[in-house]
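> fold the following and give me the result.
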Amino acid sequence: MTALRAYLDWLEKREGRRFADHDALWSWSVEDIDRFWLSIVEYYDVTFSAPWAAVRSAEPMPRTRWFTGARLNWAEHALRRGAGADPALLCLREGTGAEVRTVTYAQLRRSVAAAAAWLRREGVRPGDRVGAYLPNTEHAVIACLAAAAVGATWSCCTPDFGAEGTIGRLAQLEPTVLVATDGYHWNGTEIDRRDVVERLRSALPALRRFVAVPYLGHPVPAGATPWDDVLAEDAPLEFEPVEFSHPLWVLFTSGTTGLPKGLVHGHGGITLEGLKWAGLYCGLRPGERMFTYTSTGWALWNMQLGALAHGATIVLYEGSPAGAVWGVAERTGADVMMLGAAVVTASEPPPRPLRRLRHLLVSGSALPRDGYRWVSEHVGPHVRIDSTSGGTDVSGAFVGGQDGAPVRPGRIGGRLAGVDCAAWDDDGVPVVDDVGDLVVLQPMPSMPVHLWNDPDYARYTESYFGTWPGVWRHGDWVTFHSDGGITIHGRSDATLNRQGVRLGTSDFYDVLETLPQIAETLVVGVEQPDDGYWLGLFVVPAPGHTLDEELKRTIVTTLRTRLTARHVPDDIVEAPAVPHTLTGKRLEVPVKKLLRGAPLERAANPASVDDPAVLRWYARFAAERQG
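Predicted structure coming up:
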């Protein structure tokens, strides 16, 4: 019996009605969304240290609060089920000879208890922030759980981020503790990040303690606490009961201008979403193993932690995916994998089918039809493939596959329980079998509690509810097909989405426009008909400079070293200028519309542009590029 069917059988007894399949569950879950989420609390035995007064408050999104009055701790639920001797984490890095390090549930609990006690001794209290600059290793999991155990708020950047990208995120939070690595591995090379860490330390004035993780074996810098010292003293495993919406972590997603946007998620919402998603849709049970290829800067890293609450094992792989992902799955005996579509399509076939693997979840974008055939042929015809889509915004998924639903290559299976989503046209009318904006009509517990430094909800409202008040507009183009399948067409705003990872345009500008050879830049990403993605960078050279091959090499090197390899564009084009609104904002969305084939009169109103002649240049460029 599948995990979903077991829940449905239990639900039938609870509700006194028949739930034949997931379609019946979804319909009920949005008709009585409060009772659905209460069923998740009851089925998974969520423990509250103080009772709740109401399942949901009366305030509309984004001010809705769930299980008001209840107190709990996410880390307690993450660590309560696994048997002591069972593996909680299987850790390995790139390289065929790298050993698999096993962290049992007993060892994980012991480490979290020690780290949490250290944080308390250092004066960290509920609401304080713990920042991190760590790769996908056990150190990140332990530190995250320890911060949550004391009620502190966690935020982590991946070390393939350069100094500017990391400072732009963590400095907003004013952390009192920083946990940082000396480097990471990529394509057979050790990448030293000690210089970035030193710049980060100097940019965090509220920092009281710095914990150094000598992952590459470099000496611990002066004034730092070695990671081993944090774990040195045994302590009781204690969890601070916090209010249901108390900040658990901050995930960052970049808008088109300004600082990256900090999404604050609460203990309770993440507990419920993690139990639902990992339990009903990944179907994880004690003894099973889940391998997610991710970095700590991607929401998939946070989502995978939900496996712990089911007593399952998480596989942590650190390094490049090139030629590695299927070997890692085989070596660790993965039952479930979650990969970005681009990782699947770029991977080399495994030497033999993966007999233990039963479920492959594909995130970031839908796996193309050829990808389904490739996986069936090389990984195994027994493997169920489900594309899923959600976001950093909710630290979870809106749509995906489910047991019993047909697998349609190139499409997503359907809407997930508790997610009242639809496609709306420009007039706010629901559409089926046509492209519309992905909207969510009722609140979800894992929606952000608030955005960082946004006390009056102004930025939150503008970001998600500015188009239709009280309705979450996600920013994806989507088609809900009449047969139940779903197609995600890409971002409807200017945020870049490359290889399933969102990239903020402001990160490009912050880095490139420090170069003396460059006056201004404009970056645009465009989805291609063949499921590809074109990332174009328009460069306005500074006076006395031209966009020659030397400057192009400088741009590529700067983006690769100060941001990530994903930020390197497909084309670098010299432009006469960058078009702006009358208030000075770059016209990223209109240029993207032009590149997707929209005529100039539909892409922008010339009266709102600082120099219409510049926009006409981009229209000509787009026409020439399209042939």
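
> for the rest of this, base every contact and every neighbour count on C-alpha atoms.
Fine.

> can you give me the strands for the stretch 201-350 of the chain?
209-213, 225-226, 242-243, 247-253, 261-266, 289-292, 313-318, 336-340 (DSSP state E, counting those that start in this stretch).

> in TSV: the ones you listed, plus distance to residue 49 and mean neighbour count.
As requested, the strands of the stretch 201-350 of the chain are exported to TSV (distance: least, Cα to Cα, whole Å; neighbours: other Cα atoms under 10 Å):
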stretch	distance to residue 49	mean neighbour count
strand 209-213	31	22
strand 225-226	34	16
strand 242-243	9	24
strand 247-253	17	27
strand 261-266	16	25
strand 289-292	30	26
strand 313-318	27	27
strand 336-340	33	22
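
> rebuild these as CSV, extending it with distance to residue 440.
Listed next are these as CSV, based on distance: least, Cα to Cα, whole Å:
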stretch, distance to residue 440
strand 209-213, 41
strand 225-226, 45
strand 242-243, 25
strand 247-253, 19
strand 261-266, 17
strand 289-292, 26
strand 313-318, 30
strand 336-340, 23
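
> which one of these lies nearest to residue 11?
strand 336-340 (25.1 Å; Cα to Cα).

> residues contacting the nearest residue to residue 424 once chain neighbours are set aside?
Of all residues not flanking residue 424 in the chain, residue 430 sits nearest, at 4.3 Å (Cα to Cα, 6 or more residues apart in numbering). Counting by Cα atoms under 8 Å, 6 or more residues apart in numbering, residue 430 touches 422, 423, 424, 436.

> following up with a second sequence; could you model it the same way so I can compare the two?
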Amino acid sequence: MTQPQQLQGSLVWSPPAGESNSMDDFRAVVNQRYNLDLQDYHQLWRWSCDHLDQFWSAVWDHTGIVASQRADRAIDDDAPIYPPPKWFPGARLNFAENLLRFRHSQRVAVVQSTEVDTVTGKLDERSITYAQLNTAVARAARALRARGVAVNDCVASYSANNIENLVAFLAASSIGAVWTSAAADFGPEGVLERLRTVRPKVIFSVNAVRYNGKVHDHVAKLRAVVEGLEEGRSPDEQRLEGVIVVPYVADAALPEAAEGWATWDAFLAEGEGDDSIAFEQLDFNHPLWILFSSGTTGKPKAITHRAGGMLIQLAKEHLIHGGLRETDVFFQHTTTGWMMWNFLIAGLVSGCTIVLYDGSPLKPASVLWDLAEKHGVTTFGTSAAYLGALEKSGYVPREHHQLKVRQILSTGSPLRAELYPFILEKIGADILIGSVTGGTDLCSLFAGHNVALPVRAGEIQARNLGLDMDVFDDAGEPVPVGREGDLVCKRPFPAQPLGFWKQPESKYFDSYYAQFPGVWYHGDFVSLSEHGGLVMLGRSDGILNPGGIRFGSSEIYELLEAAESQDVTSCIADSLVVALKTAKGDDEVVVLFLVLQPGCPADASPDEFAKLVKQLVGLIRAKRSARHCPKFVRKVTGCPKTLNGKRIEVPVKKLINGAPLSTINLATLANPEVLPEYIAIGEELREEMKRH
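Okay, the predicted model is just below:
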């Protein structure tokens, strides 16, 4: 296999010659509309950042935004980025109305699927047309109104990824209520930390979920959240007035009847009537949904996004960057607690079919590919971690399935270069591999897939239209192409959050605008490639800096997970790399934590572990540099992860450098029980650093 260094930046896919695509079509529209001669994407991107008003006005028209009143302009071209400016002043629209623009169609809008029942072998799967979706939303919206839900009320979900959850969101949005969501696998404490901030009037949930071959009761967790919301609630805070429970797992118990509680069918019966929906016409900048940051070192940020900003940004990404069409089938593996759920359901703006899946992605390894083949998925969204796990599993989708996938979108962490040829060899030879980046902070993308550009291994194709991204050094100055630095955005963008719901404005300012005056600081450590793409190196706050040489943790992870390293790393199940300050605090060293496969030689024998460490250090030295080599390698029982399954480096870095456990928000972690092990190791390492 080609070495990673040779793969990085190598061409792996190009747009079909002679075929039109959505991006080039949009560029032609812009050229004609404004009498320009933009020759390629990079010229279009530069123009889009320099002429915000013209660009976003063109996007409004090209994506067919449905509005009862449009604005005279999008924004002043010289508007500052903070305070976040108002966009399209005077425009009135409704987000749900735009997602239901095809509401009279008999095409399938949504497919819902779960794991196969391991007892009966039955697959719980169903679908709904756009017309049926509209009817369900109409009934749910009337039922919410009957329960007193109005503009600016908060409606929450603590639920599975199912059709009812989507209907509830669209119904709330049609009224102008503000939506927030937590995945069913979140623990009650973490959910309460979020919902006590927003104080929902109604919660939608399920009776149980099926995951990893087992049915898990959800009612007890739901009751704990409901009771916890009432405890400590002040008289001036909104009381939870309704709980709607979907009988998601047929054989699982439903909660006993209680005031304000109802099953899904009973709730819909409260909204009996025709299929008409009274879409509230709201300001472009009206709040749509609240997404929460992981909050591993403090209370989660209640990031509040504007309806119009989300609509135009996500429509641009799906319709222009991704070329999503009515004939497409769009799947994104996600829970309801991750921003990729919002990204997925926004695909309805194209009139395509979206696929919701709830369950384990690797039990068995074929499950998502069975789904893709059965429903003709054309855009397959997943995570870099899943693709790495698929590679390790040895499962080869193209040997077992007739697939129609033309795009694979990857997010969550950097997609290492050697996974690009793996995708083309094992999944499909003609696939646009779209590594994308953005985040909860903007609930959309800063850079990502682009149907008009070639794909190069290890690179995100390009910075997205209308987003003036750059890379700054520590002094706030742009760095040359190929040099690492911090990702920033220098101009306003519609997906800028309005602020943090009921949290101090200072917290919002400090999160994005305090680092470098006059720009948005995103917190990613990146470099721009010579091809105009973006190379992700890790989170800036978790960057390693031994001896003054900055590098991203992904440089270590990529090596440990590479196929050609497996003769050394096959016994490694998981890893975490962080920095430990020297005794004087004037430098730092690299610490590598390893979770080993149970029963492997290095797990059973100290001598074998020492042998593994020696091999790993040699591998890292040979493939990266001496600066990359860990000074300490320690075996642990588990790597701490967020509720969405992401590695957490910064809290571990704090703990091993002596911060107390109280500085870590345990409610945001999936496995906080592993943290004491890191505290103990940190104490040992700091003592050793003092001795040497």
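
> and the TM-score between them?
Taking TM-score structural alignment, normalised by the length of the first structure as the basis, the two superposed chains have a TM-score of 0.81; 549 aligned residues with a Cα RMSD of 3.2 Å.

> could you see which of the contacts of residue 430 of the first structure carry over to the second structure?
Here is what carries over to the second structure from those, by both residues aligned by TM-score structural alignment, their matches' Cα atoms under 8 Å: 422, 423, 424.

> map the second one onto the second structure.
It stands for residue 423 of the first structure. Applying TM-score structural alignment, one finds that residue 423 of the first structure aligns to residue 471 in the second structure.

> what's around the nearest residue to residue 569 of the second structure once chain neighbours are set aside, how many residues?
Distances taken as Cα to Cα, 6+ apart place residue 560 nearest to residue 569 of the second structure, at 6.1 Å, with adjacent residues excluded. Using other Cα atoms under 10 Å, residue 560 of the second structure has 21 neighbouring residues.

> what secondary structure does residue 560 of the second structure sit in?
helix (DSSP: H, G, I helix; E, B strand; the rest coil).

> and the gap between it and residue 526 of the second structure?
20 Å (Cα to Cα, to the nearest Å).

> residue 393 of the second structure now?
Note on residue 393 of the second structure: its distance to residue 526 of the second structure, by Cα to Cα, is 30 Å.

> what about those two, which has more around it?
Ranked by neighbour count (other Cα under 10 Å), residue 393 of the second structure and residue 526 place residue 526 first, with 25 against 11.

> surely that one is in contact with residue 543?
No. Here residue 526 of the second structure does not reach residue 543: they are 10.6 Å apart, not a contact under Cα atoms under 8 Å.

> so how many other residues sit close to the residue nearest to residue 393 of the second structure when sequence neighbours are not counted?
The spatial neighbour of residue 393 of the second structure that comes closest, neighbours along the chain excluded (Cα to Cα, 6+ apart), is residue 365 at 7.3 Å. Neighbourhood size, residue 365 of the second structure [other Cα under 10 Å]: 17.

> correct me, but residue 365 of the second structure touches residue 391?
No. Residue 365 of the second structure lies out of contact with residue 391 (Cα under 8 Å); the separation is 10.3 Å.

> tell me who's in contact with residue 531 of the first structure.
Under the criterion of Cα under 8 Å, 6+ apart, the contact partners of residue 531 of the first structure comprise residue 368.

> state the distance from it to residue 490 of the first structure.
Residue 531 of the first structure sits at a distance of 10 Å from residue 490 of the first structure (criterion: Cα to Cα).

> swap in residue 210 of the first structure?
40 Å.

> now do residue 355 of the first structure
Residue 355 of the first structure is 33 Å from residue 490 of the first structure, by Cα to Cα.

> the two: which has the busier surroundings?
residue 490 (21 against 15).
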